[in-house]
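Enquirer: turn this into a model:
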Amino acid sequence: MFTASTLSGSKPDQYAQLAEQARALLHGERDRIANAANLSALVYHALPQLNWAGFYFFDGTELVVGPFQGLPACVRIPLDKGVCGAAARTRTTQRIEDVHAFPGHIACDAASRSELVVPLVRDGALVGVFDLDSPVPARFDVEDQQGLEVIARLFEESLA
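Expert: Model (predicted):
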C-alpha cells in the first residue's frame, strides 16, 4: 500500500502514483461503499495536511455522509448549503482557499480552513461528492484539483 512516504517526484507524479494505487484498490470491485471506504483511507493517509477526506452520497434530496476518514461529520447537507452542496448543485469542482469566506459554509469541523469538493456523476445522474478538508488555508492548488478529479473519475467508473 502507498503511504505519504512512498509517493515521490513532482506533485503530478505523486498523483499519478496515487491514481495507480486507486485503480488497484478498485479493480474488480463494484460496491460503492467498499470503494469509497478504501479511497477515503488511501487519500487521507497519502496526502499531507488533510483533516477530512470522504464521500457524501446523493439520496435524491440531499447529500448524506458516506465513508470517510477524519472527525465525525455533518450527516446531511442540503444542495443549497456549503461547499459540498455547491459542488453537487453546479456539478463543478469547488476549490476554496478560505472556507470562512465562502457564503453558506457549513463548519462540520472548526479546524478546517480550505476545502476541495469534486462532484460525482455517473450516466448523467448525480451520485454525490468527494470532499477533502484541510486545516491549512489555500491547501489545494490546480494540481491537487486535477489529481483528485482523476481519483473521483476512477470511483465513478467503478460503480456498477
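
Enquirer: for the rest of this, base every contact and every neighbour count on C-alpha atoms.
Expert: Fine.

Enquirer: list the contacts of the helix or strand where residue 126 lies.
Expert: Taking DSSP states H and E as the definition, one finds residue 126 inside strand 125-134. For strand 125-134, contacts defined as C-alpha atoms under 8 Å, 6 or more residues apart in numbering pick out 49-58, 63, 84, 87-88, 91, 111-121, 152.

Enquirer: this one as well, want them side by side:
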Amino acid sequence: MSSKAEQYEEVRKQIRSVVTGETSETARYATAACLLREMFGERFFWTGFYVVDPAKARELVVGPYQGTMGCLRIPFGKGVCGAAAETGETQLVEDVHAFPGHIACDSRSNSEIVVPVMGRDGKLAAVLDVDSTEFGAFDTVDQAGLEAICADLLTA
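Expert: So this is what the prediction gives:
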C-alpha cells in the first residue's frame, strides 16, 4: 500500500496527463474531481469546485463535482469555501460544525478542506472543496497534495 503522499503524487500525474493541452476549464475541473474521488473513495464524500462567477463580483457558483448536491452559490467570506475565496488561503477544518458561518450543504459532512485555484492571470479562478463524513479527515499531507494539484490545474 502506498502512502497518502504517494497517492497524491500519482493522482497529480494522472490529472496532468489528462488536462495538458485542454482549453476548457470545466473539463479540467471535472477531470480533477473525478480522479480525486476515484483515488480517495468515500473519504472524499464531496469533491468539487466552486468557480468565481464573472457576472457577480465576490461570489462562487458550483462547478463540476462528485457527490451529493452542493450549494449553488456561496458569497466570498461565508462558510469554509467563502473564507478560502476571501483570504486566498487553504482552509483545513477538522470540525465544520465549529467553523463560524459554516454552510451545511449536506449535514453528513463533518470535516472539510478548501484550496484556492489561481488562474493564469494570478487571480482566484475557483476553489477546490473536499468534504468528509469523518471528523478530522484531512491533514497537512492532504493540504500539500491538494495545493500541488490546484497549482497545476490551470497551468498544465
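
Enquirer: which of the contacts of strand 125-134 of the first structure count as buried?
Expert: Neighbour-count burial (16 or more other C-alpha atoms under 10 Å) is assigned, among the contacts of strand 125-134 of the first structure, to 50-58, 63, 84, 87-88, 91, 112-121, 152.

Enquirer: circling back to that earlier point, the second structure: matching residues for the strand holding residue 126 of the first structure?
Expert: The aligned range for strand 125-134 of the first structure in the second structure is 123-132, by TM-score structural alignment.

Enquirer: again, but for stretch 88-100 of the first structure
Expert: Stretch 88-100 of the first structure corresponds to residues 85-97 in the second structure, going by TM-score structural alignment.

Enquirer: is residue 101 of the second structure part of a helix or strand, or is it coil?
Expert: coil (DSSP: H, G, I helix; E, B strand; the rest coil).

Enquirer: please list all residues in contact with it.
Expert: Counting by C-alpha under 8 Å, 6+ apart, residue 101 of the second structure touches 78-80.

Enquirer: for residue 37 of the second structure, see how far away the residue mapped onto residue 111 of the first structure from the second structure is.
Expert: Superposed on the second structure with TM-score structural alignment, residue 111 of the first structure falls opposite residue 108. Between residue 108 of the second structure and residue 37 of the second structure the distance is 17 Å, computed by C-alpha to C-alpha, to the nearest Å.

Enquirer: next one: residue 153 of the second structure
Expert: Counting by C-alpha to C-alpha - residue 153 of the second structure and residue 37 of the second structure are separated by 16 Å.

Enquirer: identify the residue of the first structure aligned to residue 19 of the second structure.
Expert: Using TM-score structural alignment, residue 19 of the second structure pairs with residue 26 in the first structure.

Enquirer: could you find the closest non-adjacent residue to its match?
Expert: residue 35 (6.1 Å; C-alpha to C-alpha, 6 or more residues apart in numbering).

Enquirer: Provide the secondary structure category for the one you found.
Expert: Secondary structure of residue 35 of the first structure, per three-state DSSP, is helix.

Enquirer: aligned partner of it in the second structure?
Expert: Residue 35 of the first structure maps onto residue 28 in the second structure, by TM-score structural alignment.

Enquirer: from residue 3 of the second structure, how far off is the residue nearest the centre of the second structure?
Expert: Nearest to the mean C-alpha position of the second structure, by C-alpha atoms, centre = their mean, lies residue 128 at 1.6 Å. Separation of residue 128 of the second structure from residue 3 of the second structure (C-alpha to C-alpha) stands at 22 Å.

Enquirer: what does residue 22 of the second structure give?
Expert: 30 Å.

Enquirer: can you check residue 142 of the second structure too?
Expert: Distance, residue 142 of the second structure to residue 3 of the second structure, using C-alpha to C-alpha: 11 Å.

Enquirer: between those two, which has more neighbouring residues?
Expert: More neighbours surround residue 142 than the other of residue 142 of the second structure and residue 3, with 16 against 9 (other C-alpha atoms under 10 Å).

Enquirer: perfect, I'm done here.
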